[in-house]
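Engineer: sequence plus predicted model, see below.
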Amino acid sequence: MSTGALELPLVAVVGPTGSGKSELALQLAERFNGEAINADSMQFYRGMDIGTAKLPPEQRRGIPHHLMDFLSVREDTTVAAFQTMARAAIADVRSRGKLPILVGGSGLYARAALDILEFPGTDPAVRTALEDELESAGLAAMLARLTAVDPVSAARISDGKRVVRALEVHELTGRPFSSFMPVRQYVTSTVQIGLDGNRAELHRRLAARVETMVSDGLLDEVASLIPEGLRDGRTAHKALGYQQFLRVVDGTSTVARATEETIVATRQFARRQLTWFRADPRVQWLDWAQPDLFDAAAALVAQPAKGAADA
């Protein structure tokens, strides 16, 4: 193929869990000399391998995978921090003449990497002063103050916490909080490929996937992470499967019950993922079961890409 990797777009493979994103990303990486950049927020954690369906290194076909295993289960990150790391990884991959392929189903994280999306900072002193003012002056007075500097935000929000946040952002940046609202505009030329298919088949896949995780040792993995601080962090212990099997460790549930609860929760999560990605009209959907899936995806990657301003 004559098209060089540097001329190709940033590729994002998105969709619900269990739809085959990892495999398609590997195939595209092999075809286009690419590297994978993880956008599954639970695969950030070291040791959370079975329950997150993390692709083992020996199954990655020599394709580098970035932004995996950089957090302990005690730690947390933010979408803003991920945005910085993801864009640095994208730039690094491109600097070596490779195609960056973002892959994962964590919708907000994927969007933070792909779109013009700013995250204004915070200042504890400013936040505390505004909270004290809210307590003394009342919500109506704070809303009136917000209306004077940011009528768009004032018309959208009504609870004290969000009013304080909007005022904090204005005080720190001099810009209205509404100016930071996300827009569907890519930072760079991008192709988003979404995988979807028959819903009954997805349910079957997810059930089989959870059952395989259990037979592969999910309970032992959960138990082994407790001394590492699984219960101590704000996020890791809430992951699908981990919260259910922690109850098995505690003796308040059974493997059978935890397995069924995880299957149900995973189906619900997949539904939310589809809702999120379906709301983005730029995603180009393919059926995971179509015989020419790889060729169809490769054609999308190779087509003339829309730039950031055209997306």
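Structural biologist: Sure, I can see it. Numbers count the residues shown, from 1 in each chain.
Engineer: okay, CA-based contacts and neighbour counts for the rest of this
Structural biologist: Will do.
Engineer: mind listing the helices for the chain?
Structural biologist: 21-32, 79-95, 107-114, 124-137, 139-149, 151-156, 160-173, 199-215, 218-225, 242-250, 255-278, 293-302 (DSSP state H).
Engineer: got another, please set it beside the one above:
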Amino acid sequence: MTTDIRTLVLVGPTAVGKTSLSLEVAQVLANDFGTTCEIVNADSMQLYRGMDIGTAKIALHERQGITHHMIDVLDITESASVSDYQSRAREVITQIHERGHFAIVVGGSGLFVQALLDDMQFPGSDPQVRDSLMAQVEEFGVAQMYQRLANLASEAAANILPTNVRRIVRALEVIELTGKAPVTALPQLPPIVPSTRIGLRMDRHELDKRIEQRVNQMWHEGFVAEVALLESQGLRSGVTARKALGYQQVLAALQDEVTLDQAQQSTIFATRRFARRQESWFKRDAKITWVNTFSITAAKIAATALGR
């Protein structure tokens, strides 16, 4: 039996093999089933132009002629907005389907994936309110602002790291604009984009090893030089981009706060922690079918995506 669903989603932690598998699946769908695919990025840091090595962004010559979307769409000084991504990526998928093609969504940014696929609503924003709150962060410190949030909405605060300035400010902004506590623990939401969702996983020891290999390869490929160039282009003023894994560690080294070797080791440890948070996020989505990277084949995933 075939299915009318025309979107496949590949998720999982960093370094689990999503990008390479997406290319293999696209080729199988094209060669064995006559289905042309286009790939939609769902990694929030791959949205940024110039952030290539540190995000393991697939180079143009590696894309095997497959059209990729939502890559290199932001300058490093712009904020990566989930609501903006939601509207833009949904429009991209609509256009892919209108061309009669199949969409493959690939990424590990859980909030962006869920916002794209499910009925997630976003309260409005007010730049003046946000600027005022950011000024208060500078004046009073993030700890005091977090305590303010905890006093106003304890449940919301419990789901936000006390050091996450962006989310603390956003939560306080929502409270000020709506008078209601923001939703920071996401419930199961009804789907908006019908999709087949596949989660990739592997043994944690193996994943940790692959993360270390990836970070070491980043340094070998000139990651420090990439960060230095982006710094000259305004990376430090990019509220979202400057906090990306690896980039914030190298920025610290470029200011002589740590050595480059320490930055490299710190990136490995931070990426491993991030991978565990990714796994925890995606495990909450009951719509995801989990498979082992080493035991699944592109042919099997392609057939599953087509309902065969």
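Structural biologist: Ah, there it is. Here the structure is a predicted model, which is why all the values come from computation and not from measurement.
Engineer: let me have the helices of the first structure in a markdown table, adding distance to Asp287 of the first structure and mean neighbour count as columns.
Structural biologist: Output for these, formatted as a markdown table (distance: least, CA to CA, whole Å; neighbours: other CA atoms under 10 Å):
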| stretch | distance to Asp287 of the first structure | mean neighbour count |
| --- | --- | --- |
| helix 21-32 | 11 | 20 |
| helix 79-95 | 27 | 17 |
| helix 107-114 | 19 | 22 |
| helix 124-137 | 47 | 14 |
| helix 139-149 | 47 | 16 |
| helix 151-156 | 38 | 16 |
| helix 160-173 | 40 | 19 |
| helix 199-215 | 11 | 16 |
| helix 218-225 | 30 | 19 |
| helix 242-250 | 30 | 20 |
| helix 255-278 | 13 | 17 |
| helix 293-302 | 7 | 16 |
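Engineer: for these, which one sits closest to Gly62 of the first structure?
Structural biologist: Gly62 of the first structure lies closest to helix 21-32 among the helices of the first structure, at 9.4 Å (CA to CA).
Engineer: what's next to that closest one, contact-wise?
Structural biologist: 5, 13-15, 34-36, 55, 60-61, 63, 98-99, 101, 103-104, 195, 294, 297-298 (CA atoms under 8 Å, 6 or more residues apart in numbering).
Engineer: how about the helices of the first structure in CSV, adding distance to Val191 of the first structure?
Structural biologist: Formatted as CSV, these follow (distance: least, CA to CA, whole Å):
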stretch, distance to Val191 of the first structure
helix 21-32, 12
helix 79-95, 14
helix 107-114, 10
helix 124-137, 39
helix 139-149, 37
helix 151-156, 32
helix 160-173, 32
helix 199-215, 24
helix 218-225, 35
helix 242-250, 33
helix 255-278, 13
helix 293-302, 7
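Engineer: do you know which of these lies nearest Thr190 of the first structure?
Structural biologist: Per CA to CA, nearest to Thr190 of the first structure of these: helix 107-114, 7.6 Å.
Engineer: what comes into contact with that closest one?
Structural biologist: Helix 107-114 of the first structure is contacted by residues 39-41, 79-80, 82-84, 86-87, 102, 104, 117, 186-188, 190, 273, 276-277 when judged by CA under 8 Å, 6+ apart.
Engineer: read off where that helix ends up in the second structure.
Structural biologist: Alignment of helix 107-114 of the first structure against the second structure: residues 110-117, by TM-score structural alignment.
Engineer: that stretch vs the first structure, mean deviation?
Structural biologist: For stretch 110-117 of the second structure, the mean deviation from the first structure after alignment is 0.3 Å (mean CA distance after the TM-score superposition for the first structure).
Engineer: and stretch 252-270 of the first structure, how far from the chain's centre?
Structural biologist: Averaged C-alpha coordinates place stretch 252-270 of the first structure at 21 Å from its chain's average position (CA atoms, centre = their mean, to the nearest Å).
Engineer: neighbouring contacts of it?
Structural biologist: By CA under 8 Å, 6+ apart, stretch 252-270 of the first structure touches 16-17, 203, 206-207, 210-211, 214, 240-241, 244-245, 247-248.
Engineer: stretch 123-131 of the second structure now?
Structural biologist: Residues from elsewhere that reach stretch 123-131 of the second structure, judged by CA under 8 Å, 6+ apart: Val169, Arg170, Glu173, Val174, Leu177, Thr178.
Engineer: ends of it, how far apart?
Structural biologist: In stretch 123-131 of the second structure, first residue to last residue: 17 Å (CA to CA, to the nearest Å).
Engineer: likewise for stretch 104-119 of the second structure?
Structural biologist: Start-to-end, stretch 104-119 of the second structure (CA to CA) is 19 Å.
Engineer: related to what we said a few turns ago, okay, the contacts of stretch 252-270 of the first structure in JSON lines with distance to Leu67 of the first structure next?
Structural biologist: Below are these laid out as JSON lines (distance: CA to CA, whole Å):
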{"residue": "Pro16", "distance to Leu67 of the first structure": "20"}
{"residue": "Thr17", "distance to Leu67 of the first structure": "18"}
{"residue": "His203", "distance to Leu67 of the first structure": "28"}
{"residue": "Leu206", "distance to Leu67 of the first structure": "24"}
{"residue": "Ala207", "distance to Leu67 of the first structure": "27"}
{"residue": "Val210", "distance to Leu67 of the first structure": "24"}
{"residue": "Glu211", "distance to Leu67 of the first structure": "27"}
{"residue": "Val214", "distance to Leu67 of the first structure": "25"}
{"residue": "Leu240", "distance to Leu67 of the first structure": "20"}
{"residue": "Gly241", "distance to Leu67 of the first structure": "22"}
{"residue": "Gln244", "distance to Leu67 of the first structure": "26"}
{"residue": "Phe245", "distance to Leu67 of the first structure": "26"}
{"residue": "Arg247", "distance to Leu67 of the first structure": "29"}
{"residue": "Val248", "distance to Leu67 of the first structure": "30"}
